[in-house]
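> Have a look; sequence and predicted model below, questions after that.
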Amino acid sequence: MTADLRKRSFIKLATLSALSASMLAACGKKEEAAPPPAPEAAAPTAATSEPLKAAWIYIGPVGSAGWSFAHDQGRKAMEAEFGDKIKTTFVESVPEGADTERVLRDLVSQGNKLIFGTSFGFMEAMVKVAKDFPDVKFEHATGYKTADNMNVYDSRFYQVTYLAGVAAAHTTKTGTLGFVGSFPIPEVLRNINAFTLGAQSVKPDIKVRVVWANTWFDPPKETEAANSLMNGGADVLLQNTDSTAVLQAAENAGKLAFGWDSDMSAFGGKAHLGSVVVDWSNYYRKTIKSVFDGSWKGNQITRWGVPEDQNQLVSVSGQIPAEAKARIDEIKAKMKDGSFDVFIGPLKDASGKERLAAGVRADDDWMGKIDFFLPGVEGSLPASK
């Protein structure tokens, strides 16, 4: 400003020198005689905020169906909805354990501020890394441990596996159903027991045989387990594994089966009775919006199911009789309004021990500790992983 005033002094009359001096003094007191704002005053309007960097890690390949595919569909939905406000990335086929921790730390180093871990076995690594990076938000699917910067989100698959059990009971000819299990953790045991209860609501003497694949994604092992069940008399199969192998094995053997995690109707031919699916997009939308508006907080556990339209039985086959479809719709409506629940006492395990007293509705704590088979389930129950 001083230079500007000096320039003016050369072109003004000498008689104005005293006035120039008084203007300089006034400027020192921050009064109104300051020169017009400099052009750079408009610069802030050109500034743009950085997009939220969010990452997903998957236990298996994304592929075109299954668990990781369903999560990735949710990720893509967020890209479509939020546009340039978000930048997403994913890492597929991440082994549980030390590799999980390595991948998480690498994603943090890349500047990701929101990380979704989509397998139960990622839990311990996520807890450890979350502690080291309190400014990063972590979201863990299907676990139970939280922190100030880590939440848990889950899906009530057992509600839809109950509906699948109703459908299976109406289509079986042998009275024996099969279930390909991944690992004997509460999440999987809930589904096995719910499938059994749904089937027994139609045919009380029906049996459900279980073979463990001991993997989340391994098509050859899943096929082997499915064939073992069918060789043992099971003619309708459900699974808790991620590939289409069980459904395709049923198709090859002329049996029936359900898709899992995503709509698998395109892979099962005549074997496909329906698919037990999960839509993660509603939860991802809620979470990302809470990060944007500053309302996100840790130590939260969110479990959604049929009432929130997160879980559904889709692409229901015409092989399921109209009577069964009507019954499924009736139960689904009661699940939505809260008048029906899958696990209501009295419930005894396969050994006859009471697990839930008469009239008691199971809460999440009870369901998170399931370590038993209900009557009618046949198979070994190894120690959980």
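Received the coordinates, thanks. Numbering: from 1, shown residues only.

> Please make it C-alpha for all contacts and neighbour counts, starting now.
Will do.

> What segments of the protein are helices?
2-11, 17-28, 67-82, 98-109, 123-132, 157-171, 186-200, 219-231, 245-253, 265-268, 281-293, 322-337, 364-367 (DSSP state H).

> Give the buried residues for the last one.
Neighbour-count burial for helix 364-367 flags no residue at all (criterion: 16 or more other C-alpha atoms under 10 Å).

> Mind giving me the packing neighbours of it?
Contacts defined by 3 or more C-alpha pairs under 8 Å, 6 or more residues apart in numbering; DSSP states H and E place helix 364-367 against no helix or strand at all.

> Now residue 305. Nearest residue, chain neighbours left out?
residue 156 (4.5 Å; C-alpha to C-alpha, 6 or more residues apart in numbering).

> Use this one as the comparison:
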Amino acid sequence: MKTSTHNRRDVLRACGGAFGATAMLLAAPRASGQSAPSTPGSLPDPGSSNLGVGVLYCGDRADFGFNQAHAEAARALTGLPGLRLEEREHAAGTLAATAEELLGPQGCRVVIVTAAGDALPGLLAQADAHRDTVFLFSGAPLDRDRLPINTGFFEGYIEEAQHISGLVAGYASRAKTIGLVASHPAPDVLRCVNAFALGARRADPAAALRVAFVGESATPRQVAEAARALAEGGADVLAAQLDGARPVCEVAEAHGILCCGLHTDLSAFAPQGFLTGAEWAWEKAYAEAVALIAAGKPWKHLRQGGFDQGFVRNTAYGPAVAVEARAHADAARMQLANGNAAVFRGPIQDNTGRTVVAKGKALRGGDAELGRMVWLADGVTEVAR
């Protein structure tokens, strides 16, 4: 998962928790002092017969990871009538220029950005200068930003799918030791690591999770080396929480052990040992937003959710997943989807024995406390590298 320095929950505090309301967005003035359009439905012109939709990827769209999940959703847009899809990959520091190409020569009226990162302020300025184009971002804006009316944000609670993957892994691990390769200990990463661990210990209270943090810029080779070290250290299930989990699955298969995927379907890279995976399911978010915008109808400027909104899913179970594990995972997924359960329901202790979620308290996807997470759950150990 591409994790930026922009806390995805800051926007809720900055806008008084009402960012989804059209009235709040209409109140945000243009940086130039001009008035905003009267209704979000006026953007773009619904009379356009060939709506250009640009998708701006933060890397290779065939990365078997974060970007590919977005590319699969973009392909689903091609089924909408009167739509022209333009896709661009950008290197570091070129995002704004690539966005300008989509706006100018390509004439896109909707631009979807998979991960803005530190370029977000500049992109918001571009959106403000191109009020006839809608900018949709995967993630959340900077704290206290005044947001142009033609911007929207969507996020999925991937930790819910990681929780189910962890539950399946807990059933499958005979060594009671699971290894997980993660990027860095930022809140959005920690919540997924902890969600996985809580799932594993839900299946087997004796299960232990060993985590290796490799850094945001780790190469596939470095990821593979970390996964190999975890396998050689006794883990019989491997998982990941970083942009590309393919090397982790390949190492697991080479060692004859089990694995869980991430972002997109990675079962082909571990045909014998693949259990399940935590996937983004952006098809619905993409298609619904673009269809409403194209029709000139009001559209939500903030969309958040997990299983309940169909924004995340789990990869189909592999042959190594037992019947009991499947039944428990399916039931747990349904409980999360209908709101009868929460991944972070107290009492929860961290790995120092401190209570971090009190008994009777539940932290759900939109809770600001999850965006400030700094702890590792009981049973999780960081591996020195």
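Yep, that arrived. Predicted, not measured: the structure shown is a model, and the values here were computed from it.

> After superposition, what is the TM-score?
After superposition, the two chains reach a TM-score of 0.79 (TM-score structural alignment, normalised by the length of structure 1), with 330 aligned residues with a C-alpha RMSD of 2.4 Å.

> and of the helices of structure 1, who's closest to residue 55 of structure 1?
helix 98-109 (7.2 Å; C-alpha to C-alpha).

> buried sites along the closest one?
Buried residues in helix 98-109 of structure 1 (16+ other C-alpha under 10 Å): 100, 101, 103, 104, 105, 107, 108.

> Take those residues and lay them out in a markdown table including distance to residue 220 of structure 1.
Listed next are those as a markdown table, based on distance: C-alpha to C-alpha, whole Å:
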| residue | distance to residue 220 of structure 1 |
| --- | --- |
| 100 | 24 |
| 101 | 28 |
| 103 | 27 |
| 104 | 29 |
| 105 | 32 |
| 107 | 31 |
| 108 | 35 |
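
> which of the residues you listed lies closest to residue 346 of structure 1?
For the buried residues of helix 98-109 of structure 1, the nearest to residue 346 of structure 1 is residue 100 (40.6 Å; C-alpha to C-alpha).

> which residue in structure 2 lines up with the closest one?
Alignment note: residue 100 of structure 1 maps to residue 95 in structure 2; criterion TM-score structural alignment.

> And the nearest residue to its match once chain neighbours are set aside, how far from residue 113 of structure 2?
Excluding the flanking residues, the one nearest residue 95 of structure 2 by C-alpha to C-alpha, 6+ apart is residue 119, at 7.2 Å. The gap separating residue 119 of structure 2 from residue 113 of structure 2 is 11 Å, by C-alpha to C-alpha, to the nearest Å.

> same question, residue 214 of structure 2
From residue 214 of structure 2 to residue 113 of structure 2 the distance is 26 Å (C-alpha to C-alpha).

> For those two, work out which one has more neighbours and name it.
Taking other C-alpha atoms under 10 Å, residue 214 of structure 2 and residue 113 do not tie; residue 113 has more neighbours (23 against 19).

> any idea how far residue 270 of structure 2 is from the more buried one?
For residue 113 of structure 2 relative to residue 270 of structure 2 (C-alpha to C-alpha), the value is 31 Å.

> Same question for residue 84 of structure 2.
According to C-alpha to C-alpha, residue 84 of structure 2 and residue 270 of structure 2 sit 36 Å apart.

> Kindly report the same for residue 226 of structure 2.
Taking C-alpha to C-alpha, one finds residue 226 of structure 2 at 17 Å from residue 270 of structure 2.

> Same question for residue 56 of structure 2.
From residue 56 of structure 2 to residue 270 of structure 2 the distance is 30 Å (C-alpha to C-alpha).

> Comparing the two, which residue is more hemmed in?
The neighbour count for residue 56 of structure 2 versus residue 270, taken as other C-alpha under 10 Å, is higher for residue 56 (27 against 24).

> Enumerate every residue touching that one.
87, 88, 89, 90, 95, 98, 99, 111, 112, 113, 114 (C-alpha atoms under 8 Å, 6 or more residues apart in numbering).

> Would you format those residues as JSON lines with distance to residue 11 of structure 2 included?
What follows is the contacts of residue 56 of structure 2, written out as JSON lines (distance: C-alpha to C-alpha, whole Å):
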{"residue": "87", "distance to residue 11 of structure 2": "28"}
{"residue": "88", "distance to residue 11 of structure 2": "27"}
{"residue": "89", "distance to residue 11 of structure 2": "27"}
{"residue": "90", "distance to residue 11 of structure 2": "26"}
{"residue": "95", "distance to residue 11 of structure 2": "22"}
{"residue": "98", "distance to residue 11 of structure 2": "26"}
{"residue": "99", "distance to residue 11 of structure 2": "23"}
{"residue": "111", "distance to residue 11 of structure 2": "20"}
{"residue": "112", "distance to residue 11 of structure 2": "19"}
{"residue": "113", "distance to residue 11 of structure 2": "17"}
{"residue": "114", "distance to residue 11 of structure 2": "18"}
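
> Might you specify the subset of those residues located within strands?
Among these, the residues falling in strands (DSSP state E) are 87, 88, 89, 111, 112, 113.

> any idea how far residue 98 of structure 1 is from the aligned residue in structure 1 for the fourth one?
Looking back up the chat, that one is residue 111 of structure 2. Matched by TM-score structural alignment, residue 111 of structure 2 corresponds to residue 115 in structure 1. Counting by C-alpha to C-alpha, the gap from residue 115 of structure 1 to residue 98 of structure 1 is 17 Å.

> Could you measure from the closest residue to residue 199 of structure 2 other than its chain neighbours over to residue 329 of structure 2?
Excluding the flanking residues, the one nearest residue 199 of structure 2 by C-alpha to C-alpha, 6+ apart is residue 167, at 4.1 Å. Distance, residue 167 of structure 2 to residue 329 of structure 2, using C-alpha to C-alpha: 7 Å.

> Between those two, which is the more surrounded one?
Each of residue 167 of structure 2 and residue 329 has its neighbours counted (other C-alpha under 10 Å); residue 167 has more, 26 against 22.
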